[in-house]
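Enquirer: below are the sequence and a predicted model; questions follow.
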Amino acid sequence: MRWRNWAGNQRADGIDVRHPRTTGEIATVLHEASVAGRRVRPIGSGHSFSGIGRPEQVQVVLDRHADLVDITPGGLVTVQAGMTLHRLNAVLAREGWALTNLGDIDRQTVAGALSTGTHGTGAAFGGLATQVRALQLVTADGAVLECGPDHEPEVFSAARLGLGALGVLSTVTVQAVPAFALHMDERPLPLDEVLEDLDGFMTSTDHVEFHWFPHTRGCLAKRNTRVPVSAGLDPLPRWQAVWEDEVLANGAYAGLIAAGRRVPALVPPLARFASTALSPRTATDLSHRVFVSARRFRFRESEYAVPRDAVPDLLRELARLTEQRGWRLPIPTEVRYAAADDVPLSTASGRDTAYVAVHVPARSDPTDYFATFGQLAGEVGGRPHWGKEHDLDAAVLAERYPRFGEFVAVRDRLDPTGTLSNAYLDRVLGSPRRSG
């Protein structure tokens, strides 16, 4: 079998693909692989840009292990880990519940989103891992661990964002909240105005982000305020949503990418035009419909979590180097906030965080741009998103994550022979300590 990720920059040939339906079948696959000395990688929707999901011998796909298990009256939602976020959002909405925060893409599986550190934006809100209350983990030798704050607490703490290195997630229990709406306000703003009081702007309401258009001094600001569903919904008309989000937004980016591929010199003037063509808009809709955006064009991405006060200088230096080095960047840079959390390998572990994400078209070579961005982020202690492209190794990452050693110790205990590892995990965590 052949495999490639969503962006097409990670590929594998000649792999053995398994589709287990039950926890027992997951355990059998892992036990057999462990005995045979074969490496196993679980995969979700393949939306990671890094090599975290790249299989080397055996791939475990949970597309047949993706059902709802239970929703309690208190909003504890248990699902099989192969369920996608967009399916989970639909299930929750039907039952009057919602996830308290989401990223802007919902194609990932629950397992994949957790394992790579998926997050949204909101200065007072954590990533998806902070919403986990219990999980069932199948370890490399086929053992099944029921994990929570009071049972296997060290494993639970680490496995909320486990990189797929501790075991295969079988079921996950998250804390949902009563369904709520978001009042969306999107409008173009000058970048300098946003950066002048970045913290004030990013904390001006519940969920704030902005997209800066390289080669310009403009950005698109998005401010979403939580409101009760009972106050009424006022969604965008269907024709407007299709026209603005599908035709204009996705079409404009696709056009910029295509034009830049043929004539790179066209990217800066077209980016300036795109940044000035935006119109303000407001609407109120169910939270998951506002949080999530469609992505109809393929790209590659690198994202770092940095201290919030580092963002203005980081963006200004990126803007300067973009012109100096002649990079042609048709896709905006995204900036978001998140609250500090207690998850060992979370990019927001122990500190309030800003996320800066840069993008290039899928079929371009981002080596110089991504390496330079990573160097700038590293100068302020930046931590790379585990599912996005970076070139750091375990020695560097151990300095960036105060609880790095704690995570690796759990990994070495649960998988000392590296059954669940691959080249990416060997690089970012170090090779497992082998028994014997």
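Expert: Structure received. The shown structure was predicted, so the numbers you read here are calculated from the model rather than taken from an experiment.
Enquirer: every contact and neighbour count from this point should use C-alpha atoms.
Expert: Will do.
Enquirer: and the spatially closest residue to Val168 that is not a sequence neighbour, how far from Leu76?
Expert: Closest residue to Val168 apart from its sequence neighbours, by CA to CA, 6 or more residues apart in numbering: Val138 at 5.1 Å. Between Val138 and Leu76 the computed distance is 21 Å (CA to CA, to the nearest Å).
Enquirer: likewise for Pro307?
Expert: For Pro307, the distance to Leu76 - CA to CA - is 32 Å.
Enquirer: over to Gly255?
Expert: Taking CA to CA, one finds Gly255 at 44 Å from Leu76.
Enquirer: and Arg238, how many neighbours does it have?
Expert: 8 (other CA atoms under 10 Å).
Enquirer: try Phe210
Expert: Neighbour number of Phe210 under other CA under 10 Å is 23.
Enquirer: quick one: contacts for Val267?
Expert: Going by CA atoms under 8 Å, 6 or more residues apart in numbering, Val267 touches 256, 259-260, 328-330.
Enquirer: before we move on, the earlier item: contacts only, for the residue nearest to Val168.
Expert: 23, 26-27, 144-145, 167-170.
Enquirer: need the strands for the stretch 1-150 of the chain, in chain order.
Expert: 3-4, 11-12, 16-18, 40-43, 58-61, 68-71, 76-80, 97-98, 132-138, 144-147 (DSSP state E, counting those that start in this stretch).
Enquirer: so can I have JSON lines of these showing distance to Ala357?
Expert: Shown next, in JSON lines, are these (distance: least, CA to CA, whole Å):
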{"stretch": "strand 3-4", "distance to Ala357": "22"}
{"stretch": "strand 11-12", "distance to Ala357": "23"}
{"stretch": "strand 16-18", "distance to Ala357": "32"}
{"stretch": "strand 40-43", "distance to Ala357": "23"}
{"stretch": "strand 58-61", "distance to Ala357": "28"}
{"stretch": "strand 68-71", "distance to Ala357": "32"}
{"stretch": "strand 76-80", "distance to Ala357": "30"}
{"stretch": "strand 97-98", "distance to Ala357": "26"}
{"stretch": "strand 132-138", "distance to Ala357": "25"}
{"stretch": "strand 144-147", "distance to Ala357": "32"}
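Enquirer: out of the ones you listed, which one sits most buried?
Expert: Mean neighbour count (mean count of other CA atoms under 10 Å) peaks for strand 40-43 among the strands of the stretch 1-150 of the chain, with a mean of 26.
Enquirer: list of residues touching it?
Expert: 30, 33, 53-62, 112, 164, 168, 419-422.
Enquirer: for stretch 394-414, same thing?
Expert: So stretch 394-414 is contacted by 139-140, 154-155, 158, 165-167, 344-345, 349, 381-383, 427-430, 432-434 (CA under 8 Å, 6+ apart).
Enquirer: can you list the buried residues in that stretch?
Expert: Residues of stretch 394-414 classed as buried: 394, 397, 400-401, 403-404, 407-408, 410-412, 414 (neighbour count, 16 or more other CA atoms under 10 Å).
Enquirer: let's bring in a second model and compare:
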Amino acid sequence: MADPATVSNFGGNITFTPRQHYSPRSEAEVLEILKKHRGQRIHASGSLHAWSAAAQSDDIYLTLEHLNSVEVSRDSGEPIATLGAGCQIKRALAELDKQGLTLPAVGLISEQTIAGSTATGTHGSGRHCLSHYLETVRIAHYGADGEPTITEVSGDVELAAARCSLGCLGIIVALTIRPRPQYFIEEYLAVYKNLSDVLAREFDWQLTQFYYLPWRNDFLAQHRRETTNRRSWLAPLYRWHWFLTIDIGLHLIIRFLVQRLRSPWGVKTFFKYFALSLVPRRWHVVDKSQDHLIMEHELFRHIEMEIFVRGSELAVALDFLRCAFVEFDGQRGFDDDTRAVLGQFQLLEKLNAPRERYTHHYPVCVRRVEPDETLISPSSGGDEDFYAISLISYALPAERAGFVGFCDFVAPAMTALFHGRCHWGKYCPSTPQEIERLYPKLPEFVAVCEKFDPERRFANDWQQEVIFPAK
């Protein structure tokens, strides 16, 4: 047990001081902690590479970095991986790669733990979110007799709940997932004026992610697809170029404009005339899957909100976002018809309220996600693909009022107009009423929670508020 100390998340927007902090080294130790603190509220976190209050705990707080094993066995010839809850994605990828395997979906960053990423519905591009692929989830909780126990969840509604649970069922200690053989991806970058031109190429380039570039209204697409070709001889040069110019250079420029100059004019000028000069277009490069799919977004502190919309709503959602950028930059972005619709949802007053000016300063990343077999992941339900729209700010933590005000308008507006769902692990201002409307299977999720944790010892204050508001 560690002495109580203030804990901060990666973004610096969430801080808390748990009453007691543990880092158990085994499942048995987890059960001992539950036994010792029976009747108290207990919560676990992953790597804290998130921006919502999902990991916050003022009571008994567990970090599971020591439960980081990676074990691969064969089931009827097919490999299955058992991962400790505290195993970071980058460790899982490295260990699986030694056996010629990889995860079935890979996100933009690899700092998260496997339990934290799946519990919040973290995703990659062009496939289901990682939660969808879980075969079993091992959860420490209190049994019907009140004693600490571990249940391995493996079927039907309970598994659909456990795959993306926000930690509300108990303490996740391990999970199993079927890895796939390591594969290669071909990638090239191209710029388009129209969204339709980007989407028209997704049929052949299924793993594409693209960026809407504010203040010039272009789209930069990272076209990606699986290939049987070998790694390109240009791949190392491409990796270094991307790392130095995008992961480092682009972010240093943006940080300078936002944190030092504090110049809206500089931001808009950079995007209009200079940003694309950093991009290595027309290179067709083949590289190992995770080398193409993962970026180094953890190098510089930032804050992020991500909203999921269905494919049929993507075009109008991005156009709404473009108008919101203009509006919050101090000009008139929305036309009279849009303002009338906002008025119907009681959002016009929020739009017209006095606020700090906000000039958006980062490319808007858009990724397609196939619908998941979960109950409450942001891409769950239906048979239509979702698109995750990421909004990122590199403003200093003390200077984020403009971004927060922007998100506090955009999130409910996109929920009302396009049924947009906020990512559970990003900045998430959704209300209980919105969540109830967005997730038709929420009652089933709550019922599973009632079975595993009838006294709600494992949900923190934020989860109590947004998932269980009636109790």
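Expert: Great, that's in hand. Just so it is clear, the model here is predicted, and its values are computed rather than measured.
Enquirer: nearest spatial neighbour of Tyr394 of the second structure, skipping sequence neighbours?
Expert: Closest to Tyr394 of the second structure by CA to CA, 6+ apart is His302, at 4.8 Å.
Enquirer: quick one, what contacts the equivalent of that neighbour over in the first structure?
Expert: Using TM-score structural alignment, the equivalent of His302 of the second structure in the first structure is Phe299. Applying CA under 8 Å, 6+ apart, one finds that Phe299 of the first structure lies in contact with 7, 359-363.
Enquirer: could you export the residues you listed as a markdown table, including secondary structure?
Expert: Output for these, formatted as a markdown table (DSSP: H, G, I helix; E, B strand; the rest coil):
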| residue | secondary structure |
| --- | --- |
| Ala7 | coil |
| His359 | strand |
| Val360 | strand |
| Pro361 | strand |
| Ala362 | coil |
| Arg363 | coil |
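Enquirer: from the residues you listed, which would you call buried?
Expert: 7, 359-362.
Enquirer: the residues you listed into CSV, with extra columns for distance to Gly232 of the first structure?
Expert: Formatted as CSV, those follow (distance: CA to CA, whole Å):
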residue, distance to Gly232 of the first structure
Ala7, 38
His359, 36
Val360, 39
Pro361, 39
Ala362, 40
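Enquirer: quick check, nearest of those residues to Val247 of the first structure?
Expert: Pro361 (18.3 Å; CA to CA).
Enquirer: now do the contacts for the closest one.
Expert: Per CA under 8 Å, 6+ apart, neighbours of Pro361 of the first structure: 257, 298-300, 330-331.
Enquirer: now intersect the residues you listed with the helices, please.
Expert: Ile257 (DSSP state H).
Enquirer: in a markdown table: the contacts of Pro361 of the first structure, plus distance to Thr284 of the first structure.
Expert: Listed next are the contacts of Pro361 of the first structure as a markdown table, based on distance: CA to CA, whole Å:
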| residue | distance to Thr284 of the first structure |
| --- | --- |
| Ile257 | 31 |
| Arg298 | 29 |
| Phe299 | 29 |
| Arg300 | 31 |
| Pro330 | 30 |
| Ile331 | 27 |
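Enquirer: mind checking which of the contacts of Pro361 of the first structure land in strands?
Expert: 299-300 (DSSP state E).
Enquirer: of the contacts of Pro361 of the first structure, which is the most crowded?
Expert: Pro330 (29 neighbours).
Enquirer: isn't that one right next to Gly260, touching?
Expert: Yes: between Pro330 of the first structure and Gly260 there is a contact under CA atoms under 8 Å: 7.3 Å.
Enquirer: so how far is Ser157 of the first structure from the counterpart of Ile376 of the second structure in the first structure?
Expert: Aligning on TM-score structural alignment places Ile376 of the second structure opposite Leu345 in the first structure. Distance, Leu345 of the first structure to Ser157 of the first structure, by CA to CA: 10 Å.
Enquirer: which one of the two has more residues nearby?
Expert: Leu345 (31 against 24).
Enquirer: quick one: residues contacting that one.
Expert: 158, 161-162, 401, 403-404, 407.
Enquirer: coming back round to it: dump the contacts of Phe299 of the first structure to JSON lines, plus distance to Pro312 of the first structure.
Expert: Supplementary listing: the contacts of Phe299 of the first structure in JSON lines, determined by distance: CA to CA, whole Å:
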{"residue": "Ala7", "distance to Pro312 of the first structure": "29"}
{"residue": "His359", "distance to Pro312 of the first structure": "18"}
{"residue": "Val360", "distance to Pro312 of the first structure": "21"}
{"residue": "Pro361", "distance to Pro312 of the first structure": "25"}
{"residue": "Ala362", "distance to Pro312 of the first structure": "27"}
{"residue": "Arg363", "distance to Pro312 of the first structure": "29"}
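Enquirer: neighbours of Val290 of the first structure, how many?
Expert: 18.
Enquirer: map it onto the second structure.
Expert: Aligned partner of Val290 of the first structure by TM-score structural alignment: His292.
Enquirer: again, but for Glu95 of the first structure
Expert: In the second structure, Glu95 of the first structure lands on Gln99 (TM-score structural alignment).
Enquirer: sorry, back to before: tell me the one of the contacts of Pro361 of the first structure nearest Phe49 of the first structure?
Expert: The closest of those, once distances to Phe49 of the first structure are taken by CA to CA, is Arg300, at 6.4 Å.
Enquirer: tell me the contacts of that closest one?
Expert: Per CA under 8 Å, 6+ apart, neighbours of Arg300 of the first structure: 7, 9, 49, 359-362, 389.
Enquirer: please apply the same query to His207 of the first structure.
Expert: Applying CA under 8 Å, 6+ apart, the residues near His207 of the first structure are 121-123, 223-225.
Enquirer: pull up the gap between the residue sitting nearest the centre point of the first structure and Gly387 of the first structure, please.
Expert: Centroid-nearest residue in the first structure: Thr118, 3.2 Å away (criterion: CA atoms, centre = their mean). Distance, Thr118 of the first structure to Gly387 of the first structure, using CA to CA: 8 Å.
Enquirer: excluding chain neighbours, what is closest to Glu334 of the first structure?
Expert: That would be His211: by CA to CA, 6+ apart, it lies 4.5 Å from Glu334 of the first structure.
Enquirer: ok, the one you found touching Ile331?
Expert: No: judged on CA under 8 Å, His211 of the first structure makes no contact with Ile331 at a distance of 9.2 Å.
Enquirer: quick check: stretch 403-411 of the first structure aligns to which part of the second structure?
Expert: With TM-score structural alignment as the criterion, stretch 403-411 of the first structure aligns to 441-449.
Enquirer: run a quick neighbour tally on the spatially closest residue to Gly14 of the first structure that is not a sequence neighbour.
Expert: Leaving aside its chain neighbours, Gly14 of the first structure sits nearest to Met1 (5.2 Å; criterion: CA to CA, 6+ apart). Met1 of the first structure has 9 neighbouring residues, counting by other CA under 10 Å.
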